[in-house]
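*Asks:* Predicted structure and sequence below. I'll ask about it afterward.
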Amino acid sequence: MTIPLVVGVDGSEASLEAVDWAADEAVRHAVPLHLLHAAARDHEVSDVIGHALQRATERVPAVRLSSEVVHEDAASALIDKGRNAFALVVGSRGLGDLAGMLLGSVSLAVAARADCPVVVVRGAAEHRGAQFGSVVVGVEEGEGSGTAVQFAVREARARQCQLVAVHAWSAQYGALTSPQAPSWYALEAHRRPPAQVLDDALRDPAERYRGTSVSRRVVEGPARRALLEAASEADLLIVGARRRQGHLGLQLGLTNHAVLHHAPCPIAIVPQM
């Protein structure tokens, strides 16, 4: 049985935009789409789920749909469902979030704690479609990007678009995609030229998915700036996240927090396995 792509719905416009994106993505990868609604009251159920199901069907009639309503908090429900999901998709803000928030509390909690890739659908309509023909992935020094790069190459292949791999570094501090990393990261960065970091990260995934067009960008400066600039002309931004020993959940770090709050396009947080 194919595991589904799961999208959280709450009736907000942001969640309906997430449904649109997830329906396209499910067909793109030939996986079922499962709509999940965490309802505080029974009378919310039919309108929210019914509207979301209708929207997905009208957008992509071929999508295989299922739905579910649970009576628990949305973040916990999504994280639990993500243990057996192709990916989780959420809107950038929900109904309960305060006006002016850059990213909703549920979206942030799910991105930080889920076991599977999490896509936060954000940005203007042209970024939520496939108009730019580009997927961007951040590549950091060390072991933090392997799964993210594999996910990114697979996305680019499914979309038949270009993959842009970005590695940011500093002559003084080493790779800045992990700004709080111990000093050996900086030492290792000087042992391997920045271009070599990209070549090493892309070698195995590119071999597996031959025919994918890959553009490499080495940028001296903060990773958050390099990634946001690259994402300005992208359909999807992908970054990795990893667990620290002795800590529950993923450690998103300063760079991932910055791009989650400010990315101009949908952003995928991919746990490092």
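*Replies:* Looks like it arrived, so ask away. Just so we're clear, the structure is a prediction, and the values are computed from it rather than from any experiment.

*Asks:* can we go C-alpha only for contacts and neighbour counts from here?
*Replies:* Noted.

*Asks:* from the chain's centre, how far out does stretch 262-270 sit?
*Replies:* Using CA atoms, centre = their mean, to the nearest Å, the mean C-alpha position of stretch 262-270 is found 6 Å from that of the whole chain.

*Asks:* Repeat that for stretch 103-115.
*Replies:* The answer for stretch 103-115 is 11 Å, by CA atoms, centre = their mean.

*Asks:* And for stretch 124-131?
*Replies:* 15 Å.

*Asks:* what sits up against that stretch?
*Replies:* Contacts to stretch 124-131, defined as CA atoms under 8 Å, 6 or more residues apart in numbering, come from residues 21, 121-122, 132, 233-236, 264-266.

*Asks:* can you map out the strands along the stretch 1-150 of the chain?
*Replies:* 5-8, 33-38, 65-70, 87-91, 118-121, 134-138 (DSSP state E, counting those that start in this stretch).

*Asks:* Same list (the ones you listed) but as a markdown table, adding distance to residue 191 and mean neighbour count.
*Replies:* What follows is those, written out as a markdown table (distance: least, CA to CA, whole Å; neighbours: other CA atoms under 10 Å):
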| stretch | distance to residue 191 | mean neighbour count |
| --- | --- | --- |
| strand 5-8 | 40 | 28 |
| strand 33-38 | 45 | 24 |
| strand 65-70 | 50 | 15 |
| strand 87-91 | 35 | 29 |
| strand 118-121 | 33 | 30 |
| strand 134-138 | 20 | 27 |
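
*Asks:* let's bring in a second one:
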Amino acid sequence: MNGPVVVGVDGSPSSLTAVETAAREARLRGVGLHVVHAFIWPNMHVSLTPSPMGPPDGGLRNLAERVLAEAVRHAREAAPDVAVTEDLVTGEPLTVLEAQSRTASLVVVGSRGMGGFIGLLVGSTAVHLAAHSRCPVLVVRGRPDPAGPVLLAVDGSPRAEAAVGFAFAEASLRGAELVALHAWSGWTGRGDDDPGHPQNLVDDAGRLGGTEERVLAEALAGWQAKYPDVTVRRDLVRESTRQALIEASEEAQLLVVGARGRGGFTGLLLGSVSQAVLHHAHCPVAVVRAGQD
């Protein structure tokens, strides 16, 4: 999709950082940037005009317009060559962002917010946006290493194919290495054999390791040929999915995950792993649902 990059703003420092990131993402893609502020107050039936006792530039509408103007200014400073448009939309923030995602190539949000986007990444709200956005969602957080790789969480499921493609495209756009990480754990018992027997542990670990290597190789097959300019490093680890991703994100400039999966990344956006990644990753996190380009 060649639609614009959309960024949701609320005036918080986090959202202004998201604006700068979104501007750079738009420049990489050669598309425009659309800055959006969700203006929920008209639906609350409160006065939007300045108070008779206050300054003439007071009032909720003037405040919203200043928030939007400041965000646009940040965007143009970050990427002067990118065409920037703006929109003050009446509505609840997530509903507004979902609607905007229908024609966007990427939606960018900050990891913390206030005002219209308060609590955007707290609890079910983050799951809601990632699950219903019509395009990938980039959550700006942490302190990314600009010289670091793009980190891809691989689980081998067909539903994660879109995330793999997105990660390759991002690595190509950024001129970065791609680290494909597949975390796995577990033991496969055989009949009545003792699972704790050292020989069984060795044999099963070796067999499982070979299986997981194939899962990783098959997930990347075809994409390396499509993006020959991207250097790929495969990282197969027998470790907690949550811990592996968080640790690896310390040296990455972007972490890409699929919204659904199996194996090591089952239910990534449904439980504790999602909370760990969205709240503790050391770099921005891109969430890509199945079927998204």
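*Replies:* Structure received. In this text the structure is predicted, and so the values were computed from the model without any measurement.

*Asks:* could you measure the residue of the first structure most remote from its centre against residue 69 of the first structure, distance?
*Replies:* Of all residues in the first structure, residue 43 has its C-alpha farthest from the mean position, at 31.8 Å, by CA atoms, centre = their mean. Distance of residue 43 of the first structure to residue 69 of the first structure, given as CA to CA, to the nearest Å: 12 Å.

*Asks:* Export the strands of the stretch 1-150 of the first structure to TSV and append columns for distance to residue 199 of the first structure.
*Replies:* Written out in TSV, the entries for these read as follows (distance: least, CA to CA, whole Å):
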stretch	distance to residue 199 of the first structure
strand 5-8	31
strand 33-38	35
strand 65-70	39
strand 87-91	27
strand 118-121	26
strand 134-138	13
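
*Asks:* Which of the ones you listed sits closest to residue 175 of the first structure?
*Replies:* Residue 175 of the first structure lies closest, by CA to CA, to one member of these: strand 134-138, at 11.2 Å.

*Asks:* okay, that closest one sits on what stretch of the second structure?
*Replies:* Per the alignment by TM-score structural alignment, strand 134-138 of the first structure matches residues 149-153 in the second structure.

*Asks:* Enumerate the helices of the second structure by residue range, in sequence order.
*Replies:* Per DSSP state H, the second structure carries helices over the ranges 13-29, 60-78, 93-101, 124-132, 161-174, 198-220, 223-226, 241-249, 272-280.

*Asks:* so can I have CSV of the ones you listed showing distance to residue 258 of the second structure?
*Replies:* Formatted as CSV, the entries for the helices of the second structure read as follows, by distance: least, CA to CA, whole Å:
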stretch, distance to residue 258 of the second structure
helix 13-29, 19
helix 60-78, 28
helix 93-101, 17
helix 124-132, 10
helix 161-174, 5
helix 198-220, 13
helix 223-226, 16
helix 241-249, 13
helix 272-280, 11
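
*Asks:* What is the neighbour count of the residue nearest to residue 142 of the first structure when sequence neighbours are not counted?
*Replies:* Using CA to CA, 6 or more residues apart in numbering and skipping the chain neighbours, the partner closest in space to residue 142 of the first structure is residue 185 (7.2 Å). Each residue near residue 185 of the first structure was counted by other CA atoms under 10 Å, and the total is 20.

*Asks:* wait, isn't residue 185 of the first structure in contact with residue 143?
*Replies:* No - here residue 185 of the first structure lies out of contact with residue 143, judged by CA atoms under 8 Å, at a distance of 10.6 Å.

*Asks:* wait, what's in contact with the aligned partner of residue 209 of the first structure in the second structure?
*Replies:* For residue 209 of the first structure, the aligned position in the second structure is residue 227, judged by TM-score structural alignment. Applying CA under 8 Å, 6+ apart, we find residue 227 of the second structure in contact with 168-169, 172.

*Asks:* same thing but 6 Å
*Replies:* Contacts for residue 227 of the second structure (CA atoms under 6 Å, 6 or more residues apart in numbering) come out as none.

*Asks:* Could you measure from it over to residue 23 of the second structure?
*Replies:* In this structure, residue 227 of the second structure and residue 23 of the second structure are 24 Å apart, going by CA to CA.

*Asks:* same check, this time on residue 36 of the second structure
*Replies:* 13 Å.

*Asks:* What distance do you get for residue 41 of the second structure to residue 89 of the second structure?
*Replies:* The span separating residue 41 of the second structure from residue 89 of the second structure equals 11 Å under the rule CA to CA.

*Asks:* can you check residue 4 of the second structure too?
*Replies:* As for residue 4 of the second structure, its distance to residue 89 of the second structure is 17 Å (criterion: CA to CA).

*Asks:* With residue 143 of the second structure instead?
*Replies:* Taking CA to CA as the measure, residue 143 of the second structure and residue 89 of the second structure are separated by 30 Å.

*Asks:* again, but for residue 150 of the second structure
*Replies:* Taken as CA to CA, the spacing of residue 150 of the second structure relative to residue 89 of the second structure amounts to 33 Å.

*Asks:* Repeat that for residue 235 of the second structure.
*Replies:* With CA to CA as the criterion, residue 235 of the second structure and residue 89 of the second structure are 43 Å apart.

*Asks:* what's the answer for residue 34 of the second structure, then?
*Replies:* Taking CA to CA as the measure, residue 34 of the second structure falls 12 Å from residue 89 of the second structure.

*Asks:* Then residue 257 of the second structure?
*Replies:* As defined by CA to CA, residue 257 of the second structure lies at a distance of 29 Å from residue 89 of the second structure.

*Asks:* what's the distance between the counterpart of residue 116 of the first structure in the second structure and residue 4 of the second structure?
*Replies:* For residue 116 of the first structure, the equivalent position in the second structure is taken to be residue 135, counting by TM-score structural alignment. Noted for residue 135 of the second structure: a distance of 11 Å to residue 4 of the second structure, by CA to CA.

*Asks:* Can you tell me the closest non-neighbouring residue to residue 12 of the second structure?
*Replies:* In space, residue 12 of the second structure comes closest to residue 113 once its chain neighbours are excluded; the distance is 5.6 Å by CA to CA, 6+ apart.
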